[in-house]
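>>> Pasting a predicted model and its sequence here:
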Amino acid sequence: MSGVLGSLDRDLAAKQAAKYDPQREAEARTWIETVTGEKIGGNFHESLKNGQLLCK
């Protein structure tokens, strides 16, 4: 069973990676930094994950 789940995890990760667009991330990063007045550190996803920056 774990082999099936591992395969599913890999498939989902590949699907997510295929949707990633670095240009869209840069645009979103710039917009958020402009609106909040705060710089977003290194990993964009991790910086937004807890929602605190987005609430500002």
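Perfect, thanks for sending it.

>>> When you work out contacts or count neighbours from here on, use the C-alpha atoms and nothing else.
OK.

>>> in the chain, which residue is closest to the centre?
H45 (3.1 Å; Cα atoms, centre = their mean).

>>> what's the distance between it and S2?
Look at H45 and S2: by Cα to Cα, to the nearest Å, they are 27 Å apart.

>>> Give me the next element, helix or strand, following the longest helix along the chain.
For the chain, the longest helix by residue count, based on DSSP state H, is helix 2-19. Once the chain leaves helix 2-19, the next helix or strand it forms, by DSSP states H and E, is helix 22-36.

>>> Pasting the second one now:
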Amino acid sequence: MPLFVDEMTVCVEQIQEFEKKKNNKNLLELISDYSKAAGCKAHIKKLIAFR
């Protein structure tokens, strides 16, 4: 997860496998856990996804 001043980029390889397992909730939990550990606040409402 490369970090910028106020941005975080998450790259999921093998997106088809990820979607088959329906791990979308797990990805949000991962982002939340990382934010807590890093001491920053994640704004899920500002989440943008690209395919």
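Received it, and whenever you're ready, just let me know what you need. Please read these numbers as outputs of a predicted model, since none were measured by experiment.

>>> Overlay them and tell me the TM-score.
TM-score for the superposed chains, counting by TM-score structural alignment, normalised by the length of structure 2: 0.39, backed by 35 aligned residues with a Cα RMSD of 3.2 Å.

>>> Figure out how far the longest helix of structure 1 is from the centre of its chain.
Offset of helix 2-19 of structure 1 from its chain centre (Cα atoms, centre = their mean, to the nearest Å): 16 Å.

>>> what does stretch 25-38 of structure 1 give?
Worked out by Cα atoms, centre = their mean, stretch 25-38 of structure 1 lies 14 Å from the chain centre.

>>> Find the residue closest to L54 of structure 1 in space, skipping its chain neighbours.
Nearest non-adjacent residue to L54 of structure 1, counting by Cα to Cα, 6 or more residues apart in numbering: L48, 6.7 Å away.

>>> Quickly find the element holding the one you found.
helix 44-49.

>>> what's the helix or strand just after that helix in contact with?
Using DSSP H and E, the next helix or strand after helix 44-49 of structure 1 towards the C-terminus is helix 52-55. By Cα atoms under 8 Å, 6 or more residues apart in numbering, the residues outside helix 52-55 of structure 1 that reach it are 32, 36, 47-48.

>>> Redo those residues as TSV? Include neighbour count and distance to K15 of structure 1.
Shown next, in TSV, are the contacts of helix 52-55 of structure 1 (neighbours: other Cα atoms under 10 Å; distance: Cα to Cα, whole Å):
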residue	neighbour count	distance to K15 of structure 1
I32	17	26
T36	13	31
S47	15	22
L48	14	21
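
>>> which of the residues you listed lies closest to A26 of structure 1?
I32 (10.0 Å; Cα to Cα).
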